[in-house]
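**Q** Provided below are the primary sequence and the corresponding predicted coordinates.
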Amino acid sequence: LKDTHNFFTMTRKYGVSRTQALRLAPEGFAVKIDNSKVVNVLEDASEKNIPIMVFVGNRGIIQIHTGNVKKTLWHQQWFNVMDPDFNLHLDVTKIDQAWIVKKPTEDGEVTAIEVFNKQGDFIVQFFGKRKPGIPELQEWKDLVADLEK
């Protein structure tokens, strides 16, 4: 891969779902993690003041937030981000799979947390804040490394 966006094209080319591709990935590129660690991503990024990128979408739209997460809170099974410029409401009971995914790119390795429901549909993705031509933040790499423990 030269760009993280090429992953989708690769899955279509070989006729596999995203979750199948993660299960079949060579060692070190995709690691399944406990679903509860998805909340840790947001809590840790908030606590450590690490800017992140959050991708939420469906077949008709994708919403992207880039920046810091400040105010997080629980309401029943919902884990929420309640910032002035960003709200996220994540029903943790709908999470079936969570993965750490490492993709090689021209800018170095890019690490994501990818979250799926029971049907294998994408719920949310998290990355450290970055842009093409800029390497991944070391603070983000460290946060993700802590999730693997």
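**A** That came through fine.

**Q** use CA for all of it now, contacts and neighbours both
**A** OK.

**Q** What's the local residue count around Trp78?
**A** Residues lying near Trp78 (other Cα atoms under 10 Å) number 15.

**Q** Isn't it up against Lys94?
**A** No: between Trp78 and Lys94 there is no contact under Cα atoms under 8 Å: 9.9 Å.

**Q** Looking only at residue counts, what's the top helix in the chain?
**A** Ranked by residue count, the top helix of the chain under DSSP state H comes out as helix 37-48.

**Q** chain center to that helix: distance?
**A** 12 Å (Cα atoms, centre = their mean, to the nearest Å).

**Q** May I see the buried residues of the helix or strand just after that helix?
**A** With elements assigned by DSSP states H and E, the helix or strand that comes after helix 37-48 is strand 52-58. Residues Ile52, Met53, Val54, Phe55 are the ones in strand 52-58 that count as buried (16 or more other Cα atoms under 10 Å).

**Q** okay, pairing it with this:
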Amino acid sequence: MMMFEAIRDRDMQVMFFVGNRSCIEVHSGPMKDLRQMGPWLNVLDEGFNLHLCGDHLAEIRAVEKPTRRGPALSVEAFDSDGELIFQCFGMRQERNGDPEAWASLVAELPGEEGA
């Protein structure tokens, strides 16, 4: 998936949320070791593993949410039932992130204009 490769290639710090009804895992930091295996994208970093089946992604959106510290821009993926699969945010400035770099990355992702 293009977003993961861009995060890796730009050595970007992100906050990545994935979960279910019981728990949410939050990864803060880079994503380095990406391996595509069939429909599966695997992140195999020390301290963080993710196994994401691309066949389950029905919709991916760039979302801007208001916060007390200004807008938070995320990339969010949903399955065919509209259930959230993951959310990814650029790391905030005070946590070694660059919001402008994250906004630039999100703007470069393929998508439908006006969607």
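**A** Received, thanks. Just so you know, these numbers come straight off a predicted model, no measurement behind them.

**Q** quick one on the thing from earlier: show residues contacting the longest helix of structure 1.
**A** 51-52, 68-72, 79, 98, 113, 115, 143-144, 147 (Cα atoms under 8 Å, 6 or more residues apart in numbering).

**Q** Please list the members of those residues that lie in strands.
**A** Residues of the contacts of helix 37-48 of structure 1 located in strands (DSSP state E): Ile52, Thr72, Phe79, Ala98, Ile113, Val115.

**Q** Find the residue at the geometric middle of structure 2.
**A** Cys88 (3.0 Å; Cα atoms, centre = their mean).

**Q** Matching that residue against structure 1, which residue comes up?
**A** In structure 1, Cys88 of structure 2 lines up with Phe126, judged by TM-score structural alignment.

**Q** So what's the gap between stretch 28-35 of structure 2 and the chain middle?
**A** 11 Å.

**Q** buried sites along it?
**A** Ser28, Gly29, Pro30, Met31, Lys32, Leu34.

**Q** Can you give me the stretch of structure 1 that it aligns onto?
**A** With TM-score structural alignment as the criterion, stretch 28-35 of structure 2 aligns to 66-73.

**Q** mind checking the end-to-end distance for that stretch?
**A** 19 Å (Cα to Cα, to the nearest Å).

**Q** cool, and stretch 90-104 of structure 2?
**A** With Cα to Cα as the measure, stretch 90-104 of structure 2 spans 11 Å from end to end.

**Q** same thing with stretch 92-110 of structure 1?
**A** Per Cα to Cα, stretch 92-110 of structure 1 runs 25 Å from first to last residue.

**Q** in structure 2, what residues pair with it?
**A** Under TM-score structural alignment, the match for stretch 92-110 of structure 1 is residues 54-72.

**Q** Number of residues surrounding the alignment partner in structure 1 of Asp9 of structure 2?
**A** Residue pairing (TM-score structural alignment): Asp9 of structure 2 is matched to Glu47 of structure 1. If you count neighbours by other Cα under 10 Å, Glu47 of structure 1 ends up with 14.

**Q** Just to check, Gly19 of structure 2 is in contact with Glu25?
**A** Yes: with contact defined as Cα under 8 Å, Gly19 of structure 2 and Glu25 form a contacting pair (5.9 Å).
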